[in-house]
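Show me the folded form of this:
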Amino acid sequence: MTHRLPRQPLIDALRGFALLGVFLVNLRFFSLDALMSEAAQQALPSAALDQAIRTGMEWLVDMKAITLFSLLFGMGVAMQMDGRAPGSMAAHLRRMAVLLVIGLLHSVLLWWGDILLVYAVVGLLLPLFRHLGDRALLCSGLFIALLLPPLLSPWIREWVALLTPRAQMNAMVLGALEHGSLAQAWWHNLQLAAWLKLSN
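The predicted structure is shown next:
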């Protein structure tokens, strides 16, 4: 039987605050503003206000909310994988498997900007680092954060160059959402989701 950890009110409150920030950041994408060309954005009656809001969100909320949410995700995973709790690893893997399925469905059926899929994949890989010491964890984190991106960058740039240009991809998705069938919207949603995962 899996040991149920007690709730942590402070972490729950921070998680709710971070989720609110992520929601506010993503409102621009939910409204499809991010898919519009710059000329189309400037043609809107609210162009000046929209730009002011975008700038404010970038300064005050944007990556801050996502960073906080990612930090809390890592803390939650660490608590779930506590080696002293019986069945903790099996429970963690089940949660990540369910999150993976939800992320896949969310990416295809609802929104191309889904992040749950990334969290699930990372969560499934984290047990590989479970028994490392503090120094090994620090070195691994520094390597992944600082050294791995420059090493992969040349191959990523070549790969991205083969993909459909972002502006063209945005126009295709926007056209499918405006005038296409539900199946076409899903198909282009999947394409943009895959494009974002590969290009980022």
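
CA only for contacts and neighbour counts going forward, please
Fine.

Output the longest helix belonging to this protein.
helix 9-30 (DSSP state H).

Now do the helices in this structure.
Using DSSP H, helices in the chain cover 9-30, 38-43, 47-60, 62-80, 88-105, 116-125, 134-142, 148-162, 166-179, 182-199.

In the third one, which of the residues would be classed as buried?
When you say that, I think you mean helix 47-60. For helix 47-60, the neighbour count (16 or more other CA atoms under 10 Å) marks 50, 57 as buried.

any idea of the angle it forms with helix 9-30?
On the basis of axes from the mean of the first three to the mean of the last three CA atoms, to 10 degrees, helix 47-60 is oriented at 150 degrees to helix 9-30.

Report the distance from helix 47-60 to the chain centre.
21 Å (CA atoms, centre = their mean, to the nearest Å).

likewise the second one?
Averaging C-alpha coordinates over helix 38-43 and over its chain gives two centres that are 27 Å apart (CA atoms, centre = their mean).

residues contacting the most centrally placed residue in the chain?
When the chain is reduced to its mean C-alpha position, the nearest residue by CA atoms, centre = their mean turns out to be residue 115, at 2.5 Å. By CA atoms under 8 Å, 6 or more residues apart in numbering, residue 115 lies in contact with residue 103.

Another sequence for comparison is provided below:
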Amino acid sequence: MTDIAAPVGQSDRIGEIDIVRGFALFGVLWMNVLGMGGFVVPEDKIHGLTQFETLEKVVGFWSHLLMAGKAQALFSLLFGFGFAIMMDRIGQRGGDGTKIYLRRLTILLVVGIAHTCLLWTGDILNAYAAMGFLLLLTRRWSSGWLLAAGVALATLVPLAVLVFYQMTTPAGQPPAFVALMEAGAESRWPIVMGRDYPAFVVAMFKALFIEFYSQPMMLSYFGWILGRFMIGSWIFRQGWVQEPRRYQMGYALTAATFIPVGLLLSVRRFIMQGIEVEPMEWATSLFRSLGAVSELVLAIGYGALLMLLCQIPAVRRALSGLGTVGQMALTNYLTQSLFFVFVLYGFGLGLLPWMGATLSLVFAVVVFAIQIAFSRWWLSRYRFGPAEWLWRWGTYGTKPALKRT
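Model prediction:
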């Protein structure tokens, strides 16, 4: 008899999704390192390679243009897709996946909060779990409503929050949450570069839960996460990813349209800065909210391009390293933070001050290469990553077989 509550087997995995997830995870790693200045610590403390100023500017421009916010958007779409496929497969077996899904999210929430406080204040898992609970409410919505609400949340909520800050912030002053985060980053600098771990834990907690989640800006953050979840769930319902060879032309058209449009929306700020033009005051919030639109559009374009490339056997083999990392996404995401602690912070080598645009990219490539090698080695011997194995055990209540036979 088939266990209706059994986890998805390896044979049921969609290999292309693992590759896309691995790509997104590399982008998350890259942008997390690059974004520490101004978020975790003051931006002016990250001096980068001062002797190569032109190189820093060029790499920084292309880094922000191509990946800033896009990897997180792609990861969010994949979360929504994963929710839909999990509920669908359990439903096909005649079961109700709600209890399983709630247990899965509860574990993720606990892991995310612990990860936030103990290692990395930029943790995304706690927010994903929180919005995942709300995503469950959309399970029986029609596809039309799901897409419409998802697009609205992912684009209009950020606009509404920006309008709120524009209306309530005195002219010439930064919004209150910006001043709060800048002061927090300044206070964290000696802690992050020091060796007082209890103080580090307190600082990580304050950074996320006091400086960010207690502010109205968090509504924008939650809105675009939930909206992207819903769009990812809608994409599953269309069946495009389940039969990739059938929709190759659609992938090609999507990539050829969404990537140029997304890049154009992303570059708008750099163009206006170059010609020294500022948007009219009434349009400032609208102009800034286009950032959320560009992230979503480019994420969809990147996903479509990768799905298309995966249909070429030689290219798929070349991308297989991304797939191994994607199969162990939770394990690899958590271990990236260990690299932060032991390489960038004062607990280890203390290299954070040099992590400008150039070395951020180098660091990300080196760490990700290590993760590809480790993931290949591990998956050749075991069926799941360590964190994935524990997560499945807690979710389904039965200990899954770990070793390959």
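
Tell me which residue of structure 2 matches up with the residue nearest to the centre of structure 1.
By TM-score structural alignment, residue 115 of structure 1 lines up with residue 124 in structure 2.

just residue 127 of structure 1 next, same as before
Match for residue 127 of structure 1 (TM-score structural alignment): residue 136.

Just give the closest residue to that match, not the sequence neighbours.
residue 98 (7.9 Å; CA to CA, 6 or more residues apart in numbering).

Residue 176 of structure 2 now?
residue 169 (7.6 Å).

what residues does the longest helix of structure 1 touch?
Contacts for helix 9-30 of structure 1 (CA under 8 Å, 6+ apart): 34, 35, 57, 61, 62, 65, 66, 68, 69, 72.

nearest to residue 151 of structure 1, of those residues?
residue 66 (24.7 Å; CA to CA).

and the counterpart of that closest one in structure 2, how many neighbours?
Using TM-score structural alignment, the partner of residue 66 of structure 1 in structure 2 is residue 72. Around residue 72 of structure 2 there are 22 other residues, counting by other CA atoms under 10 Å.

The closest residue to residue 72 of structure 2 other than its chain neighbours - how many residues pack around it?
Of all residues not flanking residue 72 of structure 2 in the chain, residue 28 sits nearest, at 6.2 Å (CA to CA, 6+ apart). Residues contacting residue 28 of structure 2 under the criterion other CA under 10 Å number 25.

for the one 5 residues further on, same thing?
Other residues lying near residue 33 of structure 2 total 22 when counted by other CA under 10 Å.

how near is it to residue 146 of structure 2?
Noted for residue 33 of structure 2: a distance of 34 Å to residue 146 of structure 2, by CA to CA, to the nearest Å.

cool, and residue 65 of structure 2?
29 Å.

before we move on, what about residue 155 of structure 2?
The value you get for residue 155 of structure 2 to residue 146 of structure 2, if CA to CA is used, is 14 Å.

can you give me the offset of stretch 106-113 of structure 1 from its chain's centre?
The answer for stretch 106-113 of structure 1 is 11 Å, by CA atoms, centre = their mean.

Identify the residues contacting residue 122 of structure 2.
32, 116, 208.

What does the last one correspond to in structure 1?
Using TM-score structural alignment to pair residues, one finds that residue 208 of structure 2 aligns to residue 193 in structure 1.

I figured that match was touching residue 107, is that so?
Yes: judged on CA atoms under 8 Å, residue 193 of structure 1 makes contact with residue 107 at a distance of 6.2 Å.

shared neighbours, those two?
113, 114.

Residue 237 of structure 2 -> structure 1?
So, by TM-score structural alignment, residue 237 of structure 2 is left unmatched.

ok, now how distant is residue 158 of structure 1 from residue 200 of structure 1?
13 Å.

which residues touch residue 37 of structure 1?
When contacts are taken as CA under 8 Å, 6+ apart, residue 37 of structure 1 is in contact with residue 167.

ok, now how distant is the alignment partner in structure 2 of it from residue 34 of structure 2?
Matched to structure 2 by TM-score structural alignment, residue 37 of structure 1 sits across from residue 43. Look at residue 43 of structure 2 and residue 34 of structure 2: by CA to CA, they are 10 Å apart.

and what of residue 60 of structure 2?
Using CA to CA, residue 60 of structure 2 is found at 9 Å from residue 34 of structure 2.

Repeat that for residue 217 of structure 2.
21 Å.

Excluding sequence neighbours, find me the nearest residue to the residue mapped onto residue 146 of structure 2 from structure 1.
With TM-score structural alignment as the matching criterion, the partner of residue 146 of structure 2 in structure 1 is residue 137. Residue nearest to residue 137 of structure 1 in three dimensions, not counting chain neighbours: residue 129, with 7.2 Å by CA to CA, 6+ apart.

and if you look at residue 212 of structure 2?
Using CA to CA, 6+ apart and skipping the chain neighbours, the partner closest in space to residue 212 of structure 2 is residue 218 (6.3 Å).

For that neighbour, grab the count of nearby residues.
For residue 218 of structure 2, using other CA under 10 Å, the count is 17.

repeat for residue 338 of structure 2
Neighbour tally, residue 338 of structure 2, other CA under 10 Å: 14.

In structure 1, what stretch matches the strand or helix carrying it?
Assigned by DSSP states H and E, residue 338 of structure 2 belongs to helix 329-339. With TM-score structural alignment applied, helix 329-339 of structure 2 matches no range in structure 1.

Run through who's touching that helix.
Residues contacting helix 329-339 of structure 2 (CA under 8 Å, 6+ apart): 21-22, 25, 29, 115, 119-120, 325, 367, 371, 385-388.

go on, stretch 128-136 of structure 2?
Contacts with stretch 128-136 of structure 2, where a contact means CA under 8 Å, 6+ apart, come from 76, 98, 102, 105, 106, 108, 109, 222, 225, 226, 229, 230.
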